[in-house]
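**Q** Output the structure for:
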Amino acid sequence: MNKSEFIQIRKFIVKLGKMLHKYGTPAFRLEAYLSEVAAFLGVRASFISTPTALTFVIWSDRHEDEYNHAARLLPGDLDMNALSLTDELASQLLAGEVSLEEADARLDEIDQMGSPYGKTVTCLAFGLSTGAFAMLMGASWPEILWSGLLGFIAYIWTLWAQYSRRVNLMLEPVTSFVAGFAACAISHYLDPGINIPLIVLSSVIILVPGLALTMGLAELSSRNMVSGTARVMDALMQLFKLYFGGFLGISAGFALFGANEYVPAQSLPFWATWLAVALLCLGLVAIFRTRAKHILWAMLSAFIAYGTATWSGLYMTAGLGAFAGAFALGVFANLFTRIANQPSTIVAMHGLIVLVPGSKTYIGLNSFVSGQDLVQSDHLGQEVFLIFMSLVAGLIFANVVMPTKKAL
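**A** This is a model prediction of the structure:
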């Protein structure tokens, strides 16, 4: 291998690694995938990935050339469209269908792509997802409507944060503060007796880091200690900021408009739960930027995960039900990888989002601080911890039963 070829290869690997990190790839998957690509391209390499940094060490077979590269990066956001296109490009490169120069140029094109759904559809998806989550939590029809409307406000702040670093730094607390204050105003002027804390939780559910907590625990279980610890602590800080903003917003609202007396509404019919899962997953399609050809797979993953967990919960505890749901989801996601030759993450994230107990973590934090329950639940802290560990264990067992063909 001559020096110019080595330079071209290591530039491609560095660019590929940074892009996959940007799309929210967990450390153990990113490191394994880059190792596979490096081995195919004829170089040896070692990688260290954390949520805020990425280190590359690349050398030729006989150490004629060596290269070290360390980059300070921001935590990545889930982008299933870009992840899918990047994986397809890497597969074409490994199959010899495109040259290294063409692949490098195509990576730049993918990196510049925006959401395939546009801002209007994504805004509607925020409102749909937040309303669907309220429905999943057993809210009344008016509470579902208010949650969806406040979800639009959450999207406005999220969109603003993409263009302003100052807004991005305070995104979680200011979004939940505005949601809490607006919910108090709605209760005072339009709809007395609504469950304000539940509406606030539903309106910011997209920002609640339950998925990040699960990914962090998965990284810890794979012995990626630095990355896992950093991701878990970052998720906890996001949770604290969300709760503080919501608590402050509700307190300010009560001080200005007066306290709200919650009046329980009539329970929704059973079919509403399944409708909520469908609507939530449909909204996540645009938020996660899932490609059109993967939408059906993503919807199926959510129904399989939730259906298995619900059915198992009839005969087991909530934690074991989550284990069964995660196991079924993992098998399905790995089966998707074998059939579609795409990363399992593309469909697994949609199923995980209906299983992860991020909302219960928020509820538990509220109960601990205020002594009030958003929804009735006993032994919440123990249940949350058990569900988290059951999800991780279920995915690990699924990889044993149905091994994935891709590191991603």
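**Q** C-alpha only now, for contacts and for neighbours.
**A** OK.
**Q** Please name the residues that touch residue 201.
**A** When contacts are counted by Cα atoms under 8 Å, 6 or more residues apart in numbering, residue 201 touches 359, 362.
**Q** Another for comparison:
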Amino acid sequence: MTEATVSFSTQSAVGFILRLGRALHMFGYASHRLEELLEQTASRLQLNGQFFSTPTSIYCGFGEMEHQQTYLIRVEPGNLNLGKIVDLDHVLAEVVNHRLTPEEGSAQIDSIVKAKPEYNKFITTLAYGLASVAASQFIGGGVKEMFIAAIIGLMIGLLSLIADLYTPLNKVFEPVAATVAAGIAGALSVWFGPYSVFNATLAGLILLMPGFTLTVALTELTTRNLVSGTSRLSGAMIVFFGIGFGVTLGTKLTLMMFGTPRIGASFPLPWWAAYLSLLLISIAFAILLRAHLRDSIWIMLVVVIAVTVSRTGSALLGPELGPFLGALTVGLTSKIYAQLLRRPSTVTQAPGILLLVPGSLGFQSIASLLDNQIVPGVGIAVRMILTAMALVAGILISNILLPVRRR
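**A** Coordinates of the predicted model:
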């Protein structure tokens, strides 16, 4: 369809924008980016639009102040779905460039929302185990810890499938999963120990740690999206405390049922194992974030570069600048990816940042506080916030150095 043949009504354009905003929110788009994108879309469709997004709702106003028409969309916080974000971005480009009418774009958005997941449940469950194995190696685990972490990861993957079918479990998923993880790690140590129960538990829970949510929240606060940032920050803190409670409960139940866990030191693998783990966790992230298969190689490339730069920077310049350099690298390489392939930078930026986020520090902080180690717990919490702010600074500066021009 050529540009000359396309005409549309104001109401159809409004309907397209409402559907687009709802879909992007469902698939994990950050509030500050969503507001900016919807404003640009309204402008391209010759509409006067104002938008306000929170983690659970979107407010949209169209028209002049005196005659404004306002819409409220109630949405649940969604998990990242990189594949569908790419598909939605393609539809958006077609509509704003007048190759599709808003009605046709709305129909395609509805089809994307209803489409089947990129990967089946079996592969998704395996990805949980794969991510936990790699995470265990990253935080200094040996063969035993990696084996136990794999079991925990698979169990949490199965639990997530149950939570998708049983809504009440979904409301308390993190505490229940943490209880299961701590119980498995402690109980299996009685027969397969000694090993680092803490390492296995943390690695098994790594995908539930809200470090990425914390980083997004601080980004929103930094960009003056105060309501969304505050709400998301509060949600991240609640998840941290829920996981801490679950681990405490699981540990106590293990002591009552199986006796004292056999805890020992871990024996880390050689240096080359870290790069193998990087490849494994890149594959796991691509699956769990539902990226298209064609984007997997780019995700792997950005993840390897980001972690290498972050670790090198930490070794040479200190632990504060390492995450900053890693995030800056992720941001710049993701912008290059977006410009070359005409896809959203989120596709590679989200997995790259996920490996740098301070989720493990948050868990250590909560664990210390629950163990009445107040001073160490507060100190670790401060490190967590500083690390997250370093990531935010890296991402925001990359936006300044290499801004992405929308199609």
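**Q** Need the TM-score from the superposition.
**A** The TM-score (TM-score structural alignment, normalised by the length of the second structure) is 0.94; 399 aligned residues with a Cα RMSD of 2.0 Å.
**Q** And the helix ranked longest in the second structure, what's buried?
**A** Identified as the longest helix of the second structure according to DSSP state H is helix 226-258. Neighbour counts over helix 226-258 of the second structure (16 or more other Cα atoms under 10 Å) mark 226-230, 232-233, 235-237, 239-254 as buried.
**Q** Average separation of it from the aligned part of the first structure, please.
**A** On superposition with the first structure, the mean distance recorded for helix 226-258 of the second structure (mean Cα distance after the TM-score superposition for the first structure) is 0.8 Å.
**Q** cool, stretch 388-399 of the second structure as well?
**A** Mean deviation for stretch 388-399 of the second structure: 0.9 Å (mean Cα distance after the TM-score superposition for the first structure).
**Q** The first structure: strands as residue ranges?
**A** 44-50, 53-59, 66-72 (DSSP state E).
**Q** Looking at the ones you listed, spot the one closest to residue 299 of the first structure.
**A** strand 44-50 (30.0 Å; Cα to Cα).
**Q** before we move on, back to that, what's the closest of the strands of the first structure to residue 404 of the first structure?
**A** Here strand 44-50 is closest among the strands of the first structure (Cα to Cα), at 21.0 Å.
**Q** got the angle for the closest one vs strand 66-72?
**A** 10 degrees (axes from the mean of the first three to the mean of the last three Cα atoms, to 10 degrees).
**Q** so what secondary structure elements neighbour strand 44-50 of the first structure?
**A** Judged by 3 or more Cα pairs under 8 Å, 6 or more residues apart in numbering; DSSP states H and E, the packing partners of strand 44-50 of the first structure are helix 27-40, strand 53-59, helix 225-257.
**Q** so which of these comes closest to residue 88 of the first structure?
**A** helix 27-40 (12.8 Å).
**Q** For residue 398 of the first structure, which of the helices and strands packed on strand 44-50 of the first structure is the nearest?
**A** Residue 398 of the first structure lies closest to helix 27-40 among those, at 15.6 Å (Cα to Cα).
**Q** any chance you could map the helices in the stretch 1-150 of the first structure?
**A** 3-22, 27-40, 80-94, 100-112, 118-136, 141-161 (DSSP state H, counting those that start in this stretch).
**Q** And for the stretch 301-408 of the first structure?
**A** So, for the stretch 301-408 of the first structure - with DSSP H, counting those that start in this stretch - the helices run 318-340, 345-353, 358-370, 380-401.
**Q** Please render those helices as a markdown table that adds distance to residue 5 of the first structure and mean neighbour count to the earlier fields.
**A** Below are the helices of the stretch 301-408 of the first structure laid out as a markdown table (distance: least, Cα to Cα, whole Å; neighbours: other Cα atoms under 10 Å):
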| stretch | distance to residue 5 of the first structure | mean neighbour count |
| --- | --- | --- |
| helix 318-340 | 32 | 24 |
| helix 345-353 | 32 | 25 |
| helix 358-370 | 47 | 18 |
| helix 380-401 | 36 | 19 |
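**Q** Now tabulate those in CSV and tack on distance to residue 33 of the first structure.
**A** What follows is the helices of the stretch 301-408 of the first structure, written out as CSV (distance: least, Cα to Cα, whole Å):
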stretch, distance to residue 33 of the first structure
helix 318-340, 14
helix 345-353, 13
helix 358-370, 28
helix 380-401, 16
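**Q** thought residue 337 of the first structure was touching residue 402?
**A** No: contact criterion Cα atoms under 8 Å: residue 337 of the first structure and residue 402 do not qualify, at 10.4 Å.
**Q** I'd like the distance between the closest residue to residue 196 of the first structure other than its chain neighbours and residue 190 of the first structure.
**A** What sits nearest to residue 196 of the first structure in space, not counting adjacent residues and going by Cα to Cα, 6 or more residues apart in numbering, is residue 183, at 5.9 Å. Residue 183 of the first structure sits 10 Å away from residue 190 of the first structure, going by Cα to Cα, to the nearest Å.
**Q** Check residue 361 of the first structure too.
**A** 30 Å.
**Q** Residue 343 of the first structure too?
**A** Applying Cα to Cα to residue 343 of the first structure and residue 190 of the first structure gives a distance of 47 Å.
**Q** same deal with residue 155 of the first structure?
**A** Using Cα to Cα, we find residue 155 of the first structure at a distance of 23 Å from residue 190 of the first structure.
**Q** What does residue 156 of the first structure correspond to in the second structure?
**A** Aligning on TM-score structural alignment places residue 156 of the first structure opposite residue 158 in the second structure.
**Q** Check the contact between its match and residue 125; I expect there is one.
**A** Yes: if you go by Cα under 8 Å, residue 158 of the second structure and residue 125 touch, sitting 6.3 Å apart.
**Q** Compare those two (neighbour count), which wins?
**A** Set residue 158 of the second structure next to residue 125 and count neighbours by other Cα atoms under 10 Å: residue 125 wins out with 22 against 17.
**Q** OK, contacts around whatever residue of the first structure lines up with that one?
**A** Taking TM-score structural alignment, residue 125 of the second structure has residue 123 as its aligned residue in the first structure. The contact partners of residue 123 of the first structure, by Cα under 8 Å, 6+ apart, come to 152, 155, 156.
**Q** Which of these remain contacts when I look at the second structure?
**A** Here is what carries over to the second structure from the contacts of residue 123 of the first structure, by both residues aligned by TM-score structural alignment, their matches' Cα atoms under 8 Å: 152, 155, 156.
**Q** contacting residues for the closest residue to the first one other than its chain neighbours?
**A** Looking back up the chat, that one is residue 152 of the first structure. The spatially closest residue to residue 152 of the first structure, leaving aside those adjacent along the chain, is residue 127, at 5.3 Å (Cα to Cα, 6+ apart). The neighbourhood of residue 127 of the first structure, defined by Cα under 8 Å, 6+ apart, consists of 147, 148, 149, 150, 151, 152.
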